[in-house]
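1. Below are the sequence and a predicted model; questions follow.
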Amino acid sequence: MIRDKNERKLSSAGSASHKIRITGGLWKRTPLAVPDVAGLRPTPDRVRETLFNWLTHLRGSAFGQMSCLDLFAGTGALGFEAASRGISKVTMVEEDKKACSRLQLVKEKLGAGQITVLPADAVKIAGEFARAGKRFDLIFLDPPFQKDFLSLVLPQCINLLTKSGLIYIEADKKVTPETLRLWVPGDVLNLQIIRAGKAGQVCYHLLEMKA
């Protein structure tokens, strides 16, 4: 089976402290190695399962026409999961060279032509995408917790969303409407939190553009 071949191909692809696995779709159970990179914190399996249950309920019939931006890709857990489950185009952005090289390796091993891996600073490239008029149906924001990336990048991501687009946010504390107003003050804020959960120290949220 495809997933068994992928498991054999990727099981020895470089050193890593541990591995996680894609939880569903074409590449279900395929391992993703977690490189020893400061601040790298892959989304837990059960959180990804919950997130994609939400997404399937909300947009499942449209996955084949959706584009996704994984702005702090890290291990690629979210981006590879999205592509595995049928999202038609996934752009992964990762600044760390070691982590980015591993993303490219996994992409090639899987033959994942629908995935683009970009070695870039997330904040800078979000601005470049916005100025270029790029739009995405789904954006993943799972930055390192120790830096205040969300307040920097969320205002730009609003300009990157299609109408009724979705943003997924992971953080070390609950995101509230008040938090969003601090990050994106004024009338520009058109996001509402439609789902939220917590697993251990991880708070996760799904936001939607208001109609």
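-> That came in fine, so what should we check first?
2. from here on, contacts and neighbour counts on C-alpha atoms
-> Noted.
3. Residues contacting the helix or strand hosting residue 79, please?
-> Assigned by DSSP states H and E, residue 79 belongs to helix 77-84. Helix 77-84 has contacts (Cα atoms under 8 Å, 6 or more residues apart in numbering) with 20-28, 32, 42-43, 48, 68-70, 73, 89-92, 114-115, 140.
4. ditto for stretch 164-180
-> Residues contacting stretch 164-180 (Cα under 8 Å, 6+ apart): 136-143, 145, 189, 192-193, 201-211.
5. in this protein, which spans are strands?
-> 18-21, 31-34, 67-70, 89-94, 115-119, 136-141, 161-171, 191-199, 202-209 (DSSP state E).
6. Second structure follows, compare the two:
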Amino acid sequence: MRIIGGQWRSRRIEVAALEGLRPTPDRVRQTLFDWLQHFWAGQGLGLSGMRVLDAFAGTGALGLEAGSRGAAEVLFIEQHPQACRVLAKNLLAFKSQALRLIEADAMSTMQALAQHSQPFDLVFLDPPFAAGLDVAAAASALALLNQGGLLYLESDRSWAQALEQTSGSSREQLASCLRLIRQAKAGAVHYHLLQRHNDSGQATS
């Protein structure tokens, strides 16, 4: 597996041999970063200088792509010991002070970061499908995002289906606070780019 863009393009990423680990394919990563480039182009922005969170990091491919494209800080969260060992080895090989790894549960760590961390400009979420964490993880990430910040989510269902199958205040909060910008599907994987609304209830553009 290799980085597909930026200053580290073509650099190899070692992947832990773990059952259930789903590295985001090259084609999906390319589509995602094309979406980001197109979205920010009208604002004269890019990843340079941005704070990025890669939760449920796995291989760390998404966060490393962001770092390769100039993100000021990329924080990775992964709890599986073997995945963490391989990811830590990968981060060390890139020799960048912008990359940092926390070995812990992503959900509890995001909740803690919401209390003590500066907000993020971009959050990547790729939770294990079997755990059914897409909605809960999106709700936790919402509290970590800057106004107008972006959330990338991979799931085994579309965002519309996720909201339909969620009830109560969580559904209302996510529906009112996150605007779906782009979505696509690759095989069984639905992937989405969403934006946090600003305080007036409107998304920045």
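-> Noted; the coordinates are in hand. Here the structure is a predicted model, which means the values were calculated and not measured.
7. Any idea what the TM-score comes out to?
-> Once superposed, the chains reach a TM-score of 0.87 (TM-score structural alignment, normalised by the length of the second structure), with 191 aligned residues with a Cα RMSD of 1.6 Å.
8. looking at the second structure, where would I find the counterpart of the helix holding residue 79 of the first structure?
-> Using TM-score structural alignment, helix 77-84 of the first structure lines up with residues 61-68 of the second structure.
9. quick one, longest helix in the second structure?
-> Using DSSP state H, we find that the single longest helix of the second structure is helix 26-41.
10. Please enumerate residues in contact with that one?
-> Contacts for helix 26-41 of the second structure (Cα under 8 Å, 6+ apart): 4, 46, 62, 182, 186, 193, 205.
11. ok and it relative to strand 178-186, angle-wise?
-> Orientation of helix 26-41 of the second structure against strand 178-186 (axes from the mean of the first three to the mean of the last three Cα atoms, to 10 degrees) gives an angle of 150 degrees.
12. Just to confirm, what residue in the second structure is aligned with residue 26 of the first structure?
-> So, by TM-score structural alignment, residue 26 of the first structure is matched to residue 7.
13. same deal with residue 143 of the first structure?
-> Checking TM-score structural alignment: residue 143 of the first structure goes with residue 127.
14. what's stretch 196-211 of the first structure in contact with?
-> Under the criterion Cα under 8 Å, 6+ apart, residues 47, 51, 161, 163-175, 190-195 lie in contact with stretch 196-211 of the first structure.
15. First-to-last residue distance for that stretch?
-> End-to-end distance for stretch 196-211 of the first structure: 20 Å, by Cα to Cα, to the nearest Å.
16. The match of helix 77-84 of the first structure vs the first structure, average distance?
-> Here the mean offset of stretch 61-68 of the second structure against the first structure after fitting is 0.6 Å, by mean Cα distance after the TM-score superposition for the first structure.
17. Run the chain-centre distance for that stretch.
-> Here the centre of stretch 61-68 of the second structure is set off from its chain's centre by 10 Å, with Cα atoms, centre = their mean, to the nearest Å.
18. List the buried residues of it.
-> 61, 62, 63, 64, 65, 66, 67, 68 (16 or more other Cα atoms under 10 Å).
19. Of the contacts of stretch 164-180 of the first structure, just the buried ones, PyMOL syntax please.
-> Selection of buried members from the contacts of stretch 164-180 of the first structure for PyMOL, criterion 16+ other Cα under 10 Å:
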select buried, resi 136+137+138+139+140+141+142+143+145+189+192+193+202+203+204+205+206+207+208+209
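20. tell me the angle the longest helix of the second structure makes with strand 145-155.
-> Going by the same axes, to 10 degrees, helix 26-41 of the second structure makes 160 degrees with strand 145-155.
21. Tally up the residues packed near the aligned partner of residue 172 of the first structure in the second structure, please.
-> With the correspondence set by TM-score structural alignment, residue 172 of the first structure lines up against residue 156 in the second structure. By the criterion of other Cα atoms under 10 Å, residue 156 of the second structure has 18 neighbours.
22. and what of residue 148 of the second structure?
-> With other Cα under 10 Å as criterion, residue 148 of the second structure counts 21.
23. Spit out the contact partners of residue 102 of the second structure.
-> Residue 102 of the second structure neighbours (Cα under 8 Å, 6+ apart): 75, 76, 77, 78.
24. Quick one: map it onto the first structure.
-> With TM-score structural alignment as the criterion, residue 102 of the second structure matches residue 118.
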